[in-house]
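In: No sequence on hand, only this structure:
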């Protein structure tokens, strides 16, 4: 079919196996329920406002078509290819998108609500503002090379997703299931990930400044060379979390569970927790070598933790549980240690003696005596700096 005008025509439930349509006009046409339209090709067609609901178009191709405002709900698009098309304000709600590939196309205000399928690929989109992915089931989703604003993806289920070179402002992934997802070179300022699952995933060379991760799960999550400054992470569940050479400056981690987390920088100041709030957090057996200047750890549970080579200058550790924590070459200048009790294994910690003297009280006196006795024991066996 070539250069045919079918504006407003009705082809409801038509049998069109392997149809080839080139430079045709289907504007407003009713193509609902196309039967066995597998392998169909639409090339350079105008399909504005076309109804394609419930059609079976697996393996079909749309190339340089205008599908703006099209209704494509509950379609079977398994293995289909959409390239260099306009899908602005199109609705694909509830469709099967298994292995669907969308390339160099415009998805402005396009709705993919509740779509389902493995391996959906959205790559190098020309526009994607207002894209809706809410409640979609998209394991192994792949999003590459997209710049957009205001995505609505609350409740998205996309385990093992791959997000690369994304720049999206005001994105909402609240409650999303993103276990095993990989975020690489992404910029997502103020992204909303409250209640989301990010366990076993990775965030690499990305910026999530001001991200909302309240009550999110990030067990065994790896964050490398990324910026989460000013992030809201209260009650974050991050057991065995790994953060390296990143920024959590001014992040709110109140009551976060960071059991056995490893938060380190090379050098230690390359990992910023400056002015971060970890009041009431769980840091049992955590390993931290970071910039913690002016940070808050009031009432934190840090039993068996390691703070060696960290900078705790001006930090507030009042009432923190430091049972058998290890501090080697840890800067404690100007820190508040009220109520911190021994045993804490310390060695060459600038400002520690002054901090304990300033805080006073029975706990500080006992702590100071423990430090003095430990220092004397270490001095006997020390043969050089470690």
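Out: That came through, no problem. Every value quoted in this text rests on a predicted model; they were computed, and no experiment measured them.
In: contacts and neighbour counts: CA atoms only from here.
Out: Fine.
In: Grab the longest helix from the chain for me.
Out: The longest helix of the chain (DSSP state H) is helix 361-381.
In: list the helices and strands that helix packs on?
Out: strand 344-347, helix 352-359 (3 or more C-alpha pairs under 8 Å, 6 or more residues apart in numbering; DSSP states H and E).
In: Tell me which of these lies nearest to residue 377.
Out: strand 344-347 (10.7 Å; C-alpha to C-alpha).
In: if we can go back for a sec, taking the helices and strands packed on helix 361-381 together, which one is wrapped up most tightly?
Out: Stretch with highest mean neighbour count among the helices and strands packed on helix 361-381: strand 344-347 (a mean of 20; mean count of other C-alpha atoms under 10 Å).
In: Please enumerate the helices of the stretch 151-300 of the chain.
Out: With helices called from DSSP state H, counting those that start in this stretch, the stretch 151-300 of the chain shows none.
In: Take this one as well and set it beside the first:
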């Protein structure tokens, strides 16, 4: 069942993500016995170095699972849920997840280029040192989420609720924020050059060192001309 947060107005007080709750022990998953299927439920499993690419399923649930070195790229999940899961060096490139949710999870050093997480929910999640260029998060609600040290160039956050997100040391060059909810969204030491939808950033909190690049983008959006004025 997809967990959705309500749209918020005004800056909410920042809350760090709740850590995942790993199981005391894991059983090892196998490609033959644990292929994705509609309404399948996977609990306390370790998906280590498995090729699960290009698989599709509706309503699949993962609870207290750990993914390490596995390949889930190019698949399609509709209404999937990931609860208390860990992802390490996992390939999620071009995975399409619609109306899916992620609750209490951590993703690290994973490839997520072209990931589509559309009209879903992400809550109490930390994404660290991941490649997320060209990813799309349209109409997704975020609550207590951290992106740190991530490549988010040309990521698409249109119509997303980002009021519960903190971006730290991320490359957000040419990312799209049109019609996003951003009151309380925090940016620190990020590259914000060329972002789209800058006028949607009302209420966001931006570190002063990030403001210079953003000011040029904002000026362009408002058709403000900038010129150097100096003596002969």
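Out: On my side now, so go ahead. Since the model is a prediction, treat every value here as computed from it, not as a measurement.
In: will you turn the helices and strands packed on helix 361-381 of structure 1 into JSON lines that also has distance to residue 203 of structure 1?
Out: Output for these, formatted as JSON lines (distance: least, C-alpha to C-alpha, whole Å):
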{"stretch": "strand 344-347", "distance to residue 203 of structure 1": "33"}
{"stretch": "helix 352-359", "distance to residue 203 of structure 1": "36"}
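In: Can you say which of those is nearest to residue 43 of structure 1?
Out: strand 344-347 (72.0 Å).
In: whereabouts in structure 2 does that closest one align?
Out: Across structure 2, nothing matches strand 344-347 of structure 1 (TM-score structural alignment).
In: Return the list of helices and strands in contact with that strand.
Out: strand 325-328, helix 361-381.
In: rerun that using 6 Å as the cut-off
Out: If contacts are counted by 3 or more C-alpha pairs under 6 Å, 6 or more residues apart in numbering; DSSP states H and E, strand 344-347 of structure 1 sits against strand 325-328.
In: elements contacting the strand it packs on?
Out: strand 344-347.
In: How many residues are close by the alignment partner in structure 1 of residue 104 of structure 2?
Out: Taking TM-score structural alignment for the superposition, residue 104 of structure 2 sits opposite residue 84 in structure 1. Residues within reach of residue 84 of structure 1, counting by other C-alpha atoms under 10 Å, total 19.
In: and if you look at residue 35 of structure 2?
Out: 14.
In: cool, and residue 111 of structure 2?
Out: With other C-alpha under 10 Å as criterion, residue 111 of structure 2 counts 23.
In: circling back to that earlier point, isn't the match of residue 104 of structure 2 right up against residue 101?
Out: No - applying C-alpha atoms under 6 Å as the test, residue 84 of structure 1 and residue 101 come out as separate, 11.3 Å apart.
In: Kindly state which residue of structure 1 is aligned to residue 196 of structure 2.
Out: Looking across to structure 1 (by TM-score structural alignment), residue 196 of structure 2 lines up with residue 177.
In: how about the nearest residue to that match, chain neighbours excluded?
Out: Excluding its sequence neighbours, the residue lying closest to residue 177 of structure 1 (C-alpha to C-alpha, 6 or more residues apart in numbering) is residue 157, at 4.6 Å.
In: was I right about the one you found contacting residue 134?
Out: No - Residue 157 of structure 1 is not in contact with residue 134 according to C-alpha under 6 Å; the separation is 8.8 Å.
In: which of these two has more neighbours?
Out: residue 157 (27 against 23).
In: show me the contacts for the more buried one.
Out: 137-138, 176-177 (C-alpha atoms under 6 Å, 6 or more residues apart in numbering).
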